[in-house]
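[1] Here is a sequence with its predicted model. Questions after.
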Amino acid sequence: MNLASNMFVGGSIPMGLSELILVNNSLNGTIPSWVYSLPSLEFLWLGENEFTGTINDFQSLSLSYLDLSNNKLHGMIPSSIYGLVKLRGLYISSNNLSGVVKFEKFQNLQSLTGLDLSYNHLMVSFQNFSNFTLPKLSSLHMSGCNITQFPYFLRTSTQLTSLHLSDNQIQGNVPTWVLDVGRNSLSYFNLSHNFLTGTIEQFLWKNIEYVDLSSNLLKGEVPIPSPSTRVFLMSSNQLTGALPSTICNLTSVQVIDLANNSLSGSIPQCIGNFSQDLSVLDLHMNQFRGRIPSTFPKGNILRNLDLHGNQLEGTLPQSLINCREMEVLDLGDNKLNDTFPNWLESLPELQVLILGSNRLYGPIGSPETRFPFRKLRIIDLSHNQFGGHLPTKYFQKLVAMKDVQDDELKYMGEYYYQDTVTVVMKGLYFELIKIQTMFTTIDFSNNVFTGKIPAVIGELKSLKGLNFSSNKLTGPIPSAFCNLTNLEWLDISSNMLSGEIPRQLADLTSLAKLNLSGNQLVGPIPHGNQFDTFENDSYSGNSGLCGYPLSKTCINDEAPQPPPFDQQDDDLNGFDWKIVWMGYGCGMVIGFSVGYIVLSIGKVDRRVRVMGREIRSRMVKRAFLARVGTRKW
């Protein structure tokens, strides 16, 4: 929709207009020139649209609130904005604005209460002005503005409630005055994704609710903020020492994320029941020892418990059965010694269960409830000592794995925290920093399961990945696997499977990785579709197999032949065979695969990573402000 062609059709522009509010209306094109010349305009809210072009000079000296955020505007900030002396709110984040912004230009805007320049291509510079202040400023958001130093003018601020300086290049120790600014007023503080070093002894804010210092280089012990804190994020730093029991003073906290540090000692027992509001407890990739706390009370709302990659021992605490809101339970890569926790099957919201790389043992058994694991989509029991037959009766009940979901991209998590999980995909470990709600996988590899692969697996039509490798499975490959039309990788290697490879598997056009090696399979290898792309290592260790891509030919006349492509002709035309097959029949396979890899290995341009955090940051900011009952104006 174009604003110029749809406003005031058939009539003149009302020059006395004081408010123009058209937020989130998919408006496009340039902002009409008449908007800039309205003499009485006080409120101009055009955020969340698709406006392009530059921002022109404003003629109205009455303008109090200007919101052009989340558009596609480019160019520099017009000089006229610095002369709008009545301006109280300036929000131009998430555009393509560029240029150097010398902050002293804002010195005439003494009425300014809210300023958001985040996520453009700006370079904001500060100087230590002895007399420069913005006395009424309550909200300063300048994420992704190439800032290299702290805004020193804030040292005397007494009304600041929100400070957001993430995704910049601020280095060195955090000055004491920064941790004291807005001592009685500050509620939102975000300095994540910078290069901060040194230690933080304590936070001095009395009413802080949101603290994010994640992805820096901070050292020392964990500093505990005020009991008023609701979101506490210090992951991906270099914190050491024990987790102080004073963390249990945060009686209203909702999210604690201290992952990817070097914390050690035992997890305080009080961590399980100190806050009835706790939704996320993420302590993965630390060095915690001892037992998992056993104090999860009835009525708790814990949604995500991630203790992956520690050195925890003992059994799983049965008080976890009280976590009726649990969606993600990741206890993988520890030293837990227990049998399979069948009692977890009754958790009605559980979607991700990671128990891999522990010392768990014994058979899995049969369900004891009518709808066990009814929402489970990701299960990893790999690298344990589970035995007996595969749990056919459980597979029959995995409802969420049977229903193929739509292709809409949705992710698990909440505004303050994004769920992550480490999985084996196509033979490689990946950390998914976002978990798609349509991502479904089973990994029972590296155990001692015996017997046949149940045909009921073919009913799990939403499966993206299936890994039964390195067990003691026997019998044929079920032809019912041909129903797994969403399957992208299948690994049943290193077992004792026999018989022929079902020809129907060639119909799995989404299959990008296949590993059948180390079995006792015989007969011709199917051909067509994805099977024409798999190399020798997919079939090695099966002396009875024949046909392409193996050098061993089949005896009968109907033996499969190499794919009908002339390698030499392809090369002469500038194509490489391995590139050609990637586009053959894969459809969304490659899209998902590339997405998973980009999210996990992080080898992307900083601007791409910043854009991802920008979207999340906006969601966090809005959710936080909405929850605490404040508005940016």
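    Great, that's in hand.
[2] okay, CA-based contacts and neighbour counts for the rest of this
    Noted.
[3] Quick one: the strands in the stretch 1-150 of the chain, in order.
    19-21, 28-30, 43-45, 50-52, 65-67, 74-75, 89-91, 96-102, 114-116, 121-125, 139-141 (DSSP state E, counting those that start in this stretch).
[4] Pasting the second one now:
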Amino acid sequence: MANHSNPKVVIIGRDGDSDRKNNLHIDNGGMIMISAQLEILALSNCNLKSIPKFLNSQQQLKAVDFSHNKLMGNFPTWLLESNAQLEFLNLENNYFAGPIHPPPYLMRNVVWLDISSNHFDGELPSSINGLKILEVLDLSFNNFRGDLSKKLTVEFTNLNHLKLSNNSGQICSAEFNLSNLGYLKLNNNHFIGSLTNVNFKLLEGLMVFDVSNNNMTGEIPSSFANLYSSLWILNLKNNNFEGHFPCGQDFEWLVYLDLSHNLFSGP
């Protein structure tokens, strides 16, 4: 790599299922020596155990993918400090741990943030409240706790994917104003609250809605029928929803439906 004069993009490894055997190993000590300023760096599925040292001198990165490796330590706040233009950060399926508290100004340009399947913990990071242009947020399969911010569910109008599955969240905001949301997974937490006051007319593009295995209560509002023309997956199982489930027309695209283990009544 040292002989390549001015690369802007470096992609090594492969995408796809991390469970499939991969014999590629990157030697952090000598494999990569890059003096040029990169814009895109993807080292997915490379069996990395530490972040390559040459990143200490990078200042123009816009996209970084370290998913499906063996990286440990704290959230790499220094990477955001050095690369103010960073828009895409994927740390999925590593061994990062600890709380996350980067200053909001460091993440102001982030559009895609995936830190799922690590060992992060503590309160849901307040710094995400400053990510007004965020389109994809995946914090699933960590050990976060606390409340789902009302700010997140109301002001992030660009958000398309929101995944907080398998954490320990406690309160799910009943106010959603995410008109671009297509993918919402809040399952396997300890969320309480109700969907009764949610105006589902604002979520007509929602394709995946999963709040299963929580402690949510109340009735499903009649505006939920606005999702019938878009939903592919609907999972409300193992909550305490009650009353009549809103009917009136058929789901056009639905491939998975689970309303079991609730308190619904009627036909």
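    Done, it's in. Quick caveat, the model's predicted, so the values are computed rather than measured.
[5] TM-score for this pair?
    The TM-score (TM-score structural alignment, normalised by the length of the second structure) is 0.86; 250 aligned residues with a Cα RMSD of 2.0 Å.
[6] Just send the strands of the stretch 1-150 of the first structure back as CSV, with distance to Leu263 of the first structure too.
    Formatted as CSV, those follow (distance: least, Cα to Cα, whole Å):
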stretch, distance to Leu263 of the first structure
strand 19-21, 49
strand 28-30, 50
strand 43-45, 46
strand 50-52, 45
strand 65-67, 43
strand 74-75, 45
strand 89-91, 39
strand 96-102, 40
strand 114-116, 35
strand 121-125, 36
strand 139-141, 31
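[7] Just tell me which of these ends up closest to Cys248 of the first structure.
    Among the strands of the stretch 1-150 of the first structure, the nearest to Cys248 of the first structure by Cα to Cα is strand 139-141 (29.5 Å).
[8] Excluding chain neighbours, give the residue nearest to Leu320 of the first structure in space.
    The shortest distance from Leu320 of the first structure to any non-neighbouring residue, by Cα to Cα, 6 or more residues apart in numbering, is to Phe296 (6.1 Å).
[9] For the one you found, give me its contacts.
    Phe296 of the first structure makes contact with Gly272, Asn273, Ser319, Leu320, Asn322, Cys323, according to Cα atoms under 8 Å, 6 or more residues apart in numbering.
[10] now do Met107 of the second structure
    Leu80, Ala84, Leu86, Ser127, Ile128, Gly130, Leu131.
[11] In helices, which of these fall?
    The helices, defined by DSSP state H, take in Leu80 from the contacts of Met107 of the second structure.
[12] count of neighbours near Phe96 of the second structure?
    23 (other Cα atoms under 10 Å).
[13] And the helices in the second structure, which stretches?
    In the second structure, helices defined by DSSP H lie at 77-82, 150-155, listed in chain order.
[14] Those: which one's closest to Gly30 of the second structure?
    helix 77-82 (20.6 Å).
[15] contacts for that closest one?
    With Cα under 8 Å, 6+ apart, helix 77-82 of the second structure has contacts from Leu55, Asn56, Gln58, Gln59, Leu86, Pro102, Leu106, Met107.
[16] Of the contacts of Phe296 of the first structure, which count as buried by neighbour count?
    Gly272, Asn273, Leu320, Asn322, Cys323 (16 or more other Cα atoms under 10 Å).
[17] Would you mind measuring from the second one to Leu250 of the first structure?
    Between Asn273 of the first structure and Leu250 of the first structure the distance is 11 Å, computed by Cα to Cα, to the nearest Å.
[18] After alignment, which residue of the first structure pairs with Leu80 of the second structure?
    Using TM-score structural alignment, the partner of Leu80 of the second structure in the first structure is Leu179.
[19] can you count the residues close to its match?
    17.
[20] Looking for the alignment partner of Pro186 of the second structure in the first structure.
    To be clear, residue 186 of the second structure is Leu; Pro isn't right here. Looks like Leu186 of the second structure aligns to Leu283 there (TM-score structural alignment).
[21] so what's the closest residue to that match other than its chain neighbours up against?
    What sits nearest to Leu283 of the first structure in space, not counting adjacent residues and going by Cα to Cα, 6+ apart, is Ala259, at 4.5 Å. Contacts for Ala259 of the first structure were tallied using Cα under 8 Å, 6+ apart; they are Met234, Ser235, Ser236, Asp282, Leu283, His284, Met285, Asn286.
[22] Show me what the second one aligns to in the second structure.
    Think Ser235 of the first structure. Ser235 of the first structure maps onto Ser140 in the second structure, by TM-score structural alignment.
[23] tell me the contacts of that match?
    By Cα under 8 Å, 6+ apart, the contact list for Ser140 of the second structure reads Ile115, Ser116, Ser117, Lys163, Leu164, Ser165, Asn166, Asn167.
[24] Repeat that for Ser223 of the second structure.
    Asn199, Phe200, Lys201.
[25] Distance to Tyr95 of the second structure for the residues you listed - can I get that in TSV?
    Output for those, formatted as TSV (distance: Cα to Cα, whole Å):
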residue	distance to Tyr95 of the second structure
Asn199	38
Phe200	37
Lys201	40
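[26] quick one on the thing from earlier: which among the helices of the second structure is found nearest to Leu234 of the second structure?
    Comparing the helices of the second structure by Cα to Cα, helix 150-155 comes nearest, at 19.1 Å.
[27] Show me what the closest one is packed up against.
    For helix 150-155 of the second structure, there is no helix or strand it packs on, judged by 3 or more Cα pairs under 8 Å, 6 or more residues apart in numbering; DSSP states H and E.
[28] Tell me which of the contacts of Phe296 of the first structure persist in the second structure.
    Among the contacts of Phe296 of the first structure, the ones still in contact in the second structure (both residues aligned by TM-score structural alignment, their matches' Cα atoms under 8 Å) are Ser319, Leu320, Asn322, Cys323.
[29] so which of those residues comes closest to Glu209 of the first structure?
    Looking across these and measuring by Cα to Cα, the closest to Glu209 of the first structure is Cys323, at 24.4 Å.
[30] Contact partners for that closest one?
    Phe296, Pro297, Lys298, Gly299, Asn300, Ile301, Leu302, Arg303, Leu347.
[31] now Gln254 of the first structure
    Arg230, Val231, Ser275, Asp277, Leu278, Ser279, Val280.
[32] measure it to Glu209 of the first structure for me?
    Gln254 of the first structure sits 10 Å away from Glu209 of the first structure, going by Cα to Cα.
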